[in-house]
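*Asks:* Just a sequence and a predicted model for now, questions to come.
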Amino acid sequence: MAPEAALTEEAAVAGGAADEGVQAETGVLAAAQAGDDDAFQELVGPYRRELQVHCYRMLGSIQDAEDLTQETLLAAWRGLAGFEGRASVRTWLYRIATNRCLNELRAGARRSRDLTEMRKQEAILPEPSRRRAEPTWLEPYPDALLDEVPDRAPGPEARYETRESVSLAFLIAIQQLPPNQRAVLVLRDALGFRAAEVSEILGITTVAVNSALRRARAGLEENEGLQRPDRENAPLPGSLQERRIVDGFTHAFETGDVDALVALLTEDALLTMPPLPLEYQGQAAIGDFLASVALREGRSYALRATRANGQPAFGAYARDWDSPVLHPHGVVVLTLAGDRIAGVTRFLDNVLMTSFGLPESLRAA
């Protein structure tokens, strides 16, 4: 068979498969619109996890992201009869999810929670290297859930790889943006939607989309919190180099060896504890914090390895020498640069243990 004929036949087969796919989705959509719950689940199921990741990017909270994803799917079910197919099902779902996230951000209700407890913690900690103007409303996202996102490459408009767009540095940076700018930046630069699609999702003109995107990108670059690690020099996930750093951190932390921990840090390493607006920067500042707070005399921990936001992480458990039970003490996420640790982010909410599939407690060895 001539090459041209083979290519033509191959294209025809591919085209036929695509037509069958469209027809199948059309049939599923019709059944779902007729009230078939199984058809609805088949229609929206492939998008559920990526919608949760999208809500997480927008809100910075895995718990809020799950709630908003559930609300999105419920709204989709209720509004399915009015779906006219002018956009894809995926784009339509993103429109519902994005606007619900924007409503949540504008309401600001979640930002007022736990403020009293946060202020109590802030008052007893040593003076930081610097303070942020606002709390950092951020939780870590388990890599195990990120792995469930379909391998759907972002569109050509995307500026960031999927894992870079859920890195802690990126999420902290976009939290400084107004809600609308944040939405435009995530939809365009993280997901790769075209300007016309973002216009449809947000219900604004393409001129407004492009204007918001310019302002968002400028704000992102100006934000001093945007100190993305050098991804080219960071060790590969699961590599021997990464394992050496992780093992060194685990041993030093569990034995309370502050000097060994400081030796693992870069000179300008940063320690943060969201939502507290406190930053401890540099080996000396972090060493003093560890010695006077986290690893002061009488305190020790056991760590259980996991991964979050594409980075090495741990569930921390505090030892109580009067009991064989070790109690949960939050999640620690490391940002690596070369053979050193450039960032330590400590999340103190013990509810996060469940999200990472970590045990609620440990028994002392």
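*Replies:* Done, it's in. Quick caveat, the model's predicted, so the values are computed rather than measured.

*Asks:* From here on, just use CA atoms for contacts and neighbour counts.
*Replies:* Noted.

*Asks:* mind listing what's buried in whichever strand or helix holds residue 9?
*Replies:* For residue 9, the element it lies in under DSSP states H and E is helix 3-33. When neighbours are counted by 16 or more other C-alpha atoms under 10 Å, the buried residues of helix 3-33 are found to be 25, 28, 29, 30, 31, 32, 33.

*Asks:* immediately after it, which helix or strand?
*Replies:* Per DSSP H and E, the first helix or strand lying C-terminal to helix 3-33 is helix 37-44.

*Asks:* what sits up against that next one?
*Replies:* Outside helix 37-44, the residues within contact range by C-alpha atoms under 8 Å, 6 or more residues apart in numbering are 25, 28, 29, 31, 32, 33, 73, 77, 89.

*Asks:* got a list of what the last one touches?
*Replies:* Applying C-alpha under 8 Å, 6+ apart, one finds that residue 89 lies in contact with residue 44.

*Asks:* Would you mind measuring from it to residue 83?
*Replies:* Applying C-alpha to C-alpha, to the nearest Å, one obtains 9 Å for the distance of residue 89 from residue 83.

*Asks:* cool, and the fourth one?
*Replies:* Note on residue 31: its distance to residue 83, by C-alpha to C-alpha, is 13 Å.

*Asks:* structure B:
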Amino acid sequence: MSADTRLGEPGGGGLAEVDEPAFAGVVERHRRELHVHCYRMLGSFEDAEDTVQETFLRAWRRRETFQGRSTLRAWLYRIATNACLDLLARRRPEPATAGEVPWLQPYPDRLLDELPGVGADEPEAVAVARETIELAYVVAVQHLAPRPRAVLILRDVLGWPARDVAELLGDSVNSVNSALQRARAGMREHLPAERQDWTGGEEDAATRELVRRFTDASVATDIPALAAMLRDDVRCSMPPTPGLYVGRDAVVNNWVEDGFEGMTGLRAVPTAVNRQPAAAFYQWHDREGAYLPLTIDVLRVAGGSITEIFTFHADRFPRLGLPERLPAAGPRRSGGAK
């Protein structure tokens, strides 16, 4: 059988006779969506990459078990979900606590753009896809125990029927429905109160202007100007560095204690991460004769104020497709970070 799109569709037959190159060609077209699924489960871009590789390896070794009774896509999701649960059992037997997720990593929008498109006539599906990749959602998910986490993502994000989730987990439909209710309650404890109106599609002009002012003030290290843009209950974290700062005063005091106000030679490059506005910061190094990566700020904006800031270290720049350095010459870029 050739590696065509009929493989894995009802009536398309099994995979037992497919050679390895043909098999790879069939499963590779699902890589990005499986990677995003694993990322939601794990909160780590790199762990998600490892798990997708493990998924494809398990799928190849067990290819004779696929007989076309379900789609190839659903079969791969089953394997990927179990691979995530196995990884969580080995590495993170306990979920996140106290709002902190030290293993959290950002997901670049340029890779999210590779996902299969959702039709314009499906606004609810578009909203779900966007909201469930934002960092606040990913953080909230990490506070759930692994199995309820899987139930929530399979049911509420992927839209799987309860009976299919029960079959995947080797559980009853009643148990799955109970786990879903517990998971939803747990999410409400960790998601922002204004979540119902925190997105709404593309950034509007007011949000873009706020991000521009924030990044300009950051490059200028103008703490009073930055403070004026923060909501009273703003949250700020810098995974994997421990520490979650809640409230404008706590965030500003942390910036002051870290010596941010005295920093010089900053430039910023605007970008987008997890469907949120972000800015990558660079600092001038005389010895290198260039601006080198410093940090990246990912912002959540609601009600005309900045409500959350996730700051990631320079080691994330390559994964995000950001330049390794900026030359001395060239126009100033707008952006901002701590």
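*Replies:* Now that the structure is in, tell me what you want to look at. Note that the structure is predicted; figures quoted are calculated from it, not measured.

*Asks:* TM-score for these two?
*Replies:* TM-score for the superposed pair, counting by TM-score structural alignment, normalised by the length of structure 2: 0.84. Supporting figures: 322 aligned residues with a C-alpha RMSD of 3.1 Å.

*Asks:* Next, format the contacts of helix 37-44 of structure 1 as JSON lines and append distance to residue 67 of structure 1.
*Replies:* Putting the contacts of helix 37-44 of structure 1 into JSON lines (distance: C-alpha to C-alpha, whole Å) gives the following:
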{"residue": "25", "distance to residue 67 of structure 1": "27"}
{"residue": "28", "distance to residue 67 of structure 1": "26"}
{"residue": "29", "distance to residue 67 of structure 1": "25"}
{"residue": "31", "distance to residue 67 of structure 1": "26"}
{"residue": "32", "distance to residue 67 of structure 1": "23"}
{"residue": "33", "distance to residue 67 of structure 1": "24"}
{"residue": "73", "distance to residue 67 of structure 1": "10"}
{"residue": "77", "distance to residue 67 of structure 1": "16"}
{"residue": "89", "distance to residue 67 of structure 1": "20"}
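
*Asks:* And the furthest pair within those?
*Replies:* Across those, the longest distance by C-alpha to C-alpha is 17.5 Å; it joins 25 and 73.

*Asks:* which position in structure 1 aligns with residue 34 of structure 2?
*Replies:* With TM-score structural alignment as the matching criterion, the partner of residue 34 of structure 2 in structure 1 is residue 51.

*Asks:* chain center to stretch 303-321 of structure 2: distance?
*Replies:* Counting by C-alpha atoms, centre = their mean, to the nearest Å, stretch 303-321 of structure 2 is centred 11 Å from the centre of its parent chain.

*Asks:* Residue 135 of structure 2 matches what in structure 1?
*Replies:* By TM-score structural alignment, residue 135 of structure 2 lines up with residue 168.

*Asks:* cool, residue 43 of structure 2 as well?
*Replies:* For residue 43 of structure 2, the aligned position in structure 1 is occupied by residue 60, per TM-score structural alignment.

*Asks:* Tell me the spacing between that match and residue 311 of structure 1.
*Replies:* 16 Å.

*Asks:* Out of the two, name the residue with the larger neighbour count.
*Replies:* Comparing residue 60 of structure 1 with residue 311 by other C-alpha atoms under 10 Å, the one with more neighbours is residue 60, at 24 against 21.

*Asks:* all strands in structure 1, in order from the N-terminus.
*Replies:* Assigned by DSSP state E, structure 1 shows strands spanning 130-131, 265-272, 278-281, 301-308, 311-318, 325-337, 340-347, 362-363.

*Asks:* Same list, those strands, but as a markdown table with distance to residue 246 of structure 1 please.
*Replies:* Converted to a markdown table, these look like this (distance: least, C-alpha to C-alpha, whole Å):
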| stretch | distance to residue 246 of structure 1 |
| --- | --- |
| strand 130-131 | 27 |
| strand 265-272 | 12 |
| strand 278-281 | 20 |
| strand 301-308 | 9 |
| strand 311-318 | 7 |
| strand 325-337 | 9 |
| strand 340-347 | 9 |
| strand 362-363 | 20 |
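
*Asks:* show me what contacts the closest residue to residue 263 of structure 2 other than its chain neighbours?
*Replies:* The spatial neighbour of residue 263 of structure 2 that comes closest, neighbours along the chain excluded (C-alpha to C-alpha, 6 or more residues apart in numbering), is residue 221 at 6.9 Å. For residue 221 of structure 2, the contacting residues are 260, 261, 262, 263, 264, by C-alpha under 8 Å, 6+ apart.
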